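Peer 1: Below are the sequence and a predicted model for it; my questions follow.
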Amino acid sequence: MSKTSERGAAAVEFALLAPVLIMLLLGIMEFGRAYNVQISLSSAAREGVRVMAIGNDTTAARTAAKNAATALQPPLADANISISPAVCTAGAQVTFTISYTLATMTGIAGPFPLQGKGVMVCGG
């Protein structure tokens, strides 16, 4: 076998494997981004529920969650946040939930619905 036919075989093998390798790389990037946003949502929900449990103020809790997740694009809106119950009575549990839909960079998969949730005892 000559060197030119071996070069041709290598080019064909690369042409067959290149799309698979590119898809793997893009998948790793999308998963890493989604994981980072999930961590941001969980942290923002934890901050929001902490403010709600201590101060019993839904506006301050929503603002605290938004401030904790400033890296999100598009940013969090009030429609993304739900607080249950709306009034925090001492000894009861309050649940702070953030629902967010993450658009993908590549458009291949998604969008990904993500959720951050925090639960804490009121007045504690």
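Peer 2: In hand now; what should we look at? Residues are numbered from 1 along each chain as shown.
Peer 1: rest of the way, CA atoms for contacts and neighbours
Peer 2: Noted.
Peer 1: counting contacts, what elements does the biggest helix by length in the chain pack onto?
Peer 2: For the chain, the longest helix by residue count, based on DSSP state H, is helix 3-55. For helix 3-55, the elements it packs on are helix 58-68, strand 93-102, strand 112-121, judged by 3 or more Cα pairs under 8 Å, 6 or more residues apart in numbering; DSSP states H and E.
Peer 1: Let's have these in CSV, adding mean neighbour count and distance to T4.
Peer 2: Listed next are the helices and strands packed on helix 3-55 as CSV, based on neighbours: other Cα atoms under 10 Å; distance: least, Cα to Cα, whole Å:
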stretch, mean neighbour count, distance to T4
helix 58-68, 20, 59
strand 93-102, 21, 48
strand 112-121, 17, 47
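Peer 1: hold the first one in mind and look at this next one:
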Amino acid sequence: MARAPRSARLLAGLFATAGVAHFAAPRQFDAIVPRSLPGSARTWTYVSGAAELGLAAAVALPATRRLGGLAAAAFFTAVFPANVKMARDWKERPAPLKAVAYARLPLQAPLVGWALKVAADARP
């Protein structure tokens, strides 16, 4: 099997790390699940963690990299409301924490772009 390009490996690593974190420390993710979603926050935390693990595998494997990159871009877009909720909820936190919450908002755009680039660079 051919080795994945560096960008795809890094994106897969990001998703794998985040996916594991959803199961290892779910409470921090529960807190940013939008209240408008049906069901429990913990369920959404586990579902999104499992999705991230699946995306890590899809991006890592050449046969699924293109679809995985497209799905990753969609995922980054879909979780944006959680980042908005975090920024709103953290507006009264100390400045460094508030900065982290606000910095996540514009970070979504380059993450979507990165995922689309991985998809575009994948060999058909």
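Peer 2: That came in fine, so what should we check first? Just so it is clear, the model here is predicted, and its values are computed rather than measured.
Peer 1: Need the TM-score between these chains.
Peer 2: After superposition, the two chains reach a TM-score (TM-score structural alignment, normalised by the length of the first structure) of 0.31; 57 aligned residues with a Cα RMSD of 3.9 Å.
Peer 1: Skipping adjacent residues, who's closest to L55 of the second structure in space?
Peer 2: The shortest distance from L55 of the second structure to any non-neighbouring residue, by Cα to Cα, 6 or more residues apart in numbering, is to G68 (5.8 Å).
Peer 1: Quick check: A65 of the first structure touching E47?
Peer 2: Yes - the pair A65 of the first structure / E47 is scored as a contact, 5.9 Å apart, by Cα atoms under 8 Å.
Peer 1: hmm, back to that, relative to strand 112-121, how tilted is the longest helix of the first structure?
Peer 2: On the basis of axes from the mean of the first three to the mean of the last three Cα atoms, to 10 degrees, helix 3-55 of the first structure is oriented at 30 degrees to strand 112-121.
Peer 1: Run the angle between helix 3-55 of the first structure and helix 58-68 for me.
Peer 2: 150 degrees.
Peer 1: Identify each buried residue in stretch 12-30 of the first structure, please.
Peer 2: Across stretch 12-30 of the first structure, burial judged by 16 or more other Cα atoms under 10 Å covers E30.
Peer 1: Next: stretch 8-20 of the second structure.
Peer 2: A8, R9, L11, A12, G13, F15, A16, A18, G19, V20.
Peer 1: And those, which is closest to A99 of the second structure?
Peer 2: Nearest to A99 of the second structure out of the buried residues of stretch 8-20 of the second structure is A18 (Cα to Cα; 20.1 Å).
Peer 1: List the buried residues in stretch 52-71 of the second structure.
Peer 2: 52-62, 64-71.
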